[in-house]
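In: the following comprises the amino acid sequence and a computationally predicted model.
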Amino acid sequence: MKRLLIAVVLSVVWPAGAAPDRLHALATELRCPVCQNQTLADSNADLARDLKAEIARQIEQGRSDEQIRAFMVQRYGEFVLYEPPVRADTTVLWAGPFALLALGAGALGWRLLRLRQRPQTHTTPTPERQT
């Protein structure tokens, strides 16, 4: 009897407690279409609030996280994903920062090498003549 009571309480309380966590997790994975540089969780824009409410409704309807993400992508495009998927057409987004870092390191190395190879010319000061 005690186990049945615990099971009933958990079945009622667990989904209700998990919904805000799921909502927050999904809101941190999705970009605000208005703010563009903030997640839905961080944004205070009216559209962000509406989208968070839509996510909450879909969670209550029993939709999975993947279904909710697919709904948002269908409606707003892949731009809404804060981390776009790794594919051939998104390679520049993923590899670009590393390529720029490598270019910068290469340019710095080249410059340092050129400085070391430059002949060092030191002029010694001539002593002043005393008259």
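Out: The structure has been received and is ready for your questions.
In: okay, CA-based contacts and neighbour counts for the rest of this
Out: Will do.
In: the helices in this structure, which residues?
Out: With DSSP state H as the criterion, the chain has helices at 2-29, 46-60, 65-76, 91-117.
In: out of these, nearest to residue 38?
Out: Closest approach to residue 38 among these (C-alpha to C-alpha): helix 2-29, 8.8 Å.
In: so of the helices of the chain, which one's packed in deepest?
Out: Of all those, helix 46-60 has the most neighbours on average by mean count of other C-alpha atoms under 10 Å, namely a mean of 16.
In: next one for the comparison:
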Amino acid sequence: MKRILLVLLLAVAPVSSAQAVQPDEVLADPGLEARARAISRDLRCPVCQGESIDDSNAPISRDLRLVVRERIMAGDTDAEVLAFVVDRYGEFVLFNPRAEGANLILWLAGPGVFLLGAAGALVYIRRRGQPVATESATETALTADEQARLRDLIGK
């Protein structure tokens, strides 16, 4: 009995995590609905922050989904719809911020830190493989007085 219940729960689990888009939001034209879904997946919920507006049940996400569909029905391109939403909510709502302006620092920070780390590792490995620098022979040679004193200390 427990196994049957487990199988049923596992079969229903993917259905329970379905997208938050309500049936009354879906556009009649499948092509336009596909565009709306693609745009919605690229927009972050301002409340949930880790979910797209397509996956979020927050009221603001529903409003944003409706705005996206209204703009599509008005004839806007995907870029115009995104620009419309970004103008009102800022670039924070984009899952993939544009690589321009201040965002360019964020886009370049990861590769920059990686290159610095790789350069540091390379320098470390090269230095580790080299023998330790020794002092020249003239600096390490004992004078005659030092040799005599050393012999006295050793007892020879």
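Out: Done, it's in. Fair warning: this is a prediction, and the values are worked out from it, not measured in the lab.
In: care to give me the TM-score?
Out: Once superposed, the chains reach a TM-score of 0.66 (TM-score structural alignment, normalised by the length of structure 1), with 105 aligned residues with a C-alpha RMSD of 2.2 Å.
In: rewinding a little: now the helices of structure 1 in JSON lines, with distance to residue 39 of structure 1?
Out: Formatted as JSON lines, the helices of structure 1 follow (distance: least, C-alpha to C-alpha, whole Å):
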{"stretch": "helix 2-29", "distance to residue 39 of structure 1": "5"}
{"stretch": "helix 46-60", "distance to residue 39 of structure 1": "9"}
{"stretch": "helix 65-76", "distance to residue 39 of structure 1": "13"}
{"stretch": "helix 91-117", "distance to residue 39 of structure 1": "18"}
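In: which one of those lies nearest to residue 84 of structure 1?
Out: Closest to residue 84 of structure 1 of those is helix 91-117 (C-alpha to C-alpha; 8.3 Å).
In: so which of the helices of structure 1 comes closest to residue 36 of structure 1?
Out: Per C-alpha to C-alpha, nearest to residue 36 of structure 1 of the helices of structure 1: helix 46-60, 10.7 Å.
In: what span of structure 2 is that closest one aligned with?
Out: Counting by TM-score structural alignment, helix 46-60 of structure 1 falls onto residues 59-73 of structure 2.
In: to residue 82 of structure 1, which of the helices of structure 1 lies closest?
Out: helix 2-29 (5.4 Å).
In: name the helices or strands packed onto the closest one?
Out: In terms of contacts (3 or more C-alpha pairs under 8 Å, 6 or more residues apart in numbering; DSSP states H and E), helix 2-29 of structure 1 is packed against helix 46-60.
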